[in-house]
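Peer 1: sequence? don't have it. structure:
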């Protein structure tokens, strides 16, 4: 009897489950079949060849032939095979081949891909989904964004539909089509892991991070949303093995299209420029600036003759907003500035000495090379202060090497105190500002140190071989 009751309950549960549709039992996973089939014809395989030139030597000379005695059997044998001056060398070495992907953006043959796919290529071959092949020419390429625009001589080609990456949400499904390891038109899918990622080598690109399986050969291929629209260009992976490890990065399609249009019309890309070196605001620095929580981009240096200098931005200002867009971390600022129109005004909201204010900056054009050559040096030592720092005057040679425009600052000769070590102060650092006051010299620095409030965290601006940086210094108790 008990068995019958259990059986009745079990059957009831089964019947109850059948009453509910599958959509209620479990949400269906997306079906990518139609999306992949519709967009595969507009995705291409790109293969390149690069020739290694020889040393432009017609022959490899053997000077020892002239030193052999006349009539020597060895000399006669060498001349018989190699002539009087040696043997011929090939003018060219082996070819370097590489693979990548791309996608068609116009019916007349314009194709978007990555710069690193076609860079320094002597020949670019594009293979379509229907196996047709075309030789492509480079229209233009931009190393900073890793975007290249190429063209093939064809008409009535299938094109992708351009989407909006700004509407992507973290957790949303996306799909990639490309040629990993040369396997044409391979389809992989995943989700958006994060947006606005900043990579060290390309701080002007707010990458889309996904967990879509991307491998060598996928570079330059499209990233689609579920509507079948391109939202990014697959560009990089993070890997310790050379293969996919769940971290892949795509360039937002809006940036790629903007770069492509500039390359097509002008042959080069212009970017907005403020002329500041920035860093993140840490919890300790936020506390020293009187901020409730860390956010914004802290100005560590204002470059001379820059738009920021002309507008009155200062070292120690925290940029909170740019043209109305809130800045959470320093990595969010360069893409916003870079995409701004040159010679147009922009409104920058800053925090200075505990108060917010807005400053209008006329955006300049990013120079071709803004890297600063920095070096470190040492100078004679002086007495130690309460922070355990031994500092001295900055020599003219060191000031020239660091390109310090002002005569202020002191050089750190040793940092033995606990407070200095915990702040990360290093030997060779140039301290130019402490507690938001510029350092006039050694005596002035020691006086400022004496006046520091005990058991408080204060900002310290230093210059070192990697550039200017703010440090948070916890002042010890008396």
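Peer 2: Yep, that arrived. Everything quoted here is computed from the prediction, not taken from an experiment. Numbers count the residues shown, from 1 in each chain.

Peer 1: from here on, just use CA atoms for contacts and neighbour counts.
Peer 2: Fine.

Peer 1: give me every residue that touches the spatially closest residue to residue 236 that is not a sequence neighbour.
Peer 2: Nearest non-adjacent residue to residue 236, counting by C-alpha to C-alpha, 6 or more residues apart in numbering: residue 249, 5.2 Å away. Residue 249 makes contact with 207, 208, 209, 210, 234, 235, 236, 237, according to C-alpha atoms under 8 Å, 6 or more residues apart in numbering.

Peer 1: let's bring in a second one:
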């Protein structure tokens, strides 16, 4: 909307000439939203989180989270958090507090508290901490299902270790999956840490509100000051703001933090179906002779034996169209809807089979039940066939060229496999699987098999030196 301001000369009652500005055009300042009330409310509810990390743990963090630099000595890192209760419960990102040896929280009035880790969930990148305080101002939770593309939002946090900062923008997209979260298996679970669940859940709200390093765990609020998301990531070539920010929807956040508060871990219901990732869905459908635009819902490529989906009668080739009467148009929406439920919850599924609508009730199972049937999941050979690639250990010259200490090189790509579909070329280097470094076939097999119930997250360096991270979904 363009506004033109032109100076005009007028004569006052004393005959003196003065200049005033007159606006041309039909627009009025009343058309602009007033963010002062929302900012005034929400800034009191966002805190600064400071953590101490060992050099080793700090280096293991993916650079895609706000472009964190590599360091070797013990360092202080920082992020943001949102107050959930008067007695000191605070939500933040898992990657803010993961591997932290010390967590401190600084309130807007400069009071500093030692924080305790209550629990964390790597599969949604959320964590819950608590400080020993009373009389705090908790945020009011909104409804992320009601968020509309184009609506105004505010991003609030502590970017670049500055004081509370508020930026404005709009919702650019919903249900975004950017392949950032992976299922990092925890070999030594510490007290208060949740174990990695079955699969990553990414259903981000995308915004162009300026987000920078340090905004992790901060608030995305609407113009009423209500929390609609937890700021989590940016897409950037520089590590700084380039117009693409991502926030975890508050409806999913509510379920995760409630579980962490009650159990210290996340109780996630599992349906037990496989489907293509958003990046490969169209290609997978075309390979099966299906026009992507004809699929109105989520196409199921597999059903795990003994799963909730199998008990409900779902089969490969079915198209799930709604859960509890809420339409699902993508695998991202399906994963988010399932992730909001607990084991034992019953959900109503509507799906298409050979063009005919079918309704059924599925009783979701838990992670423990699914693990009992792990032998029915994909075998290592099936995973390799799905990837469509062969691998070999790195030689010292390649390690030196790409400045890496670990990895497996892709030696061959099979037609129709996942790697071919997303454009991975021979000569690419697989650095890690689900956050675990791989150096030989044994480590590679082990890393793949630990994720046979969920998502395989692959960190890769392409032959031209570009660093990419992508997910291969094995189910939900």
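Peer 2: Yep, that arrived. Model, not experiment: these values are computed from the prediction.

Peer 1: after superposition, what is the TM-score?
Peer 2: Once superposed, chain against chain, the TM-score is 0.63 (TM-score structural alignment, normalised by the length of structure 2); 338 aligned residues with a C-alpha RMSD of 3.7 Å.

Peer 1: quick revisit: what lines up with the residue nearest to residue 236 of structure 1 in structure 2?
Peer 2: When structure 2 is aligned by TM-score structural alignment, the residue opposite residue 249 of structure 1 is residue 246.

Peer 1: thinking again about what came up before, select from the contacts of residue 249 of structure 1 the one having the most neighbours.
Peer 2: Of all the contacts of residue 249 of structure 1, residue 234 has the most neighbours under the rule other C-alpha atoms under 10 Å, reaching 31 neighbours.

Peer 1: where's it relative to residue 269 of structure 1, distance?
Peer 2: 20 Å (C-alpha to C-alpha, to the nearest Å).

Peer 1: do residue 175 of structure 1 as well
Peer 2: Counting by C-alpha to C-alpha, the gap from residue 175 of structure 1 to residue 269 of structure 1 is 29 Å.

Peer 1: next helix or strand past the lengthiest helix in structure 2?
Peer 2: Across structure 2, the longest stretch assigned as helix under DSSP state H is helix 250-263. For helix 250-263 of structure 2, the succeeding helix or strand toward the C-terminus, using DSSP states H and E, is strand 273-274.

Peer 1: what range in structure 1 matches that following strand?
Peer 2: Going by TM-score structural alignment: strand 273-274 of structure 2 matches residues 276-277.

Peer 1: and that stretch against structure 2, how far off on average?
Peer 2: Compared with structure 2 after fitting, stretch 276-277 of structure 1 deviates on average by 0.9 Å (mean C-alpha distance after the TM-score superposition for structure 1).

Peer 1: and the strands in the stretch 301-450 of structure 1, which stretches?
Peer 2: In the stretch 301-450 of structure 1, the strands defined using DSSP state E, counting those that start in this stretch lie at 318-322, 325-326, 345-352, 355-362, 364-365, 389-393, 410-415, 430-434, 437-438.

Peer 1: and of those strands, who's closest to residue 82 of structure 1?
Peer 2: Proximity to residue 82 of structure 1 (C-alpha to C-alpha) singles out strand 364-365 among those, at 59.2 Å.

Peer 1: what about the longest helix in structure 1?
Peer 2: helix 2-19.

Peer 1: mind checking which of residue 175 and residue 269 of structure 1 has more residues around it?
Peer 2: Applying other C-alpha under 10 Å to residue 175 of structure 1 and residue 269 shows that residue 175 carries more neighbours, namely 24 against 20.

Peer 1: I am finished for the moment; much appreciated.
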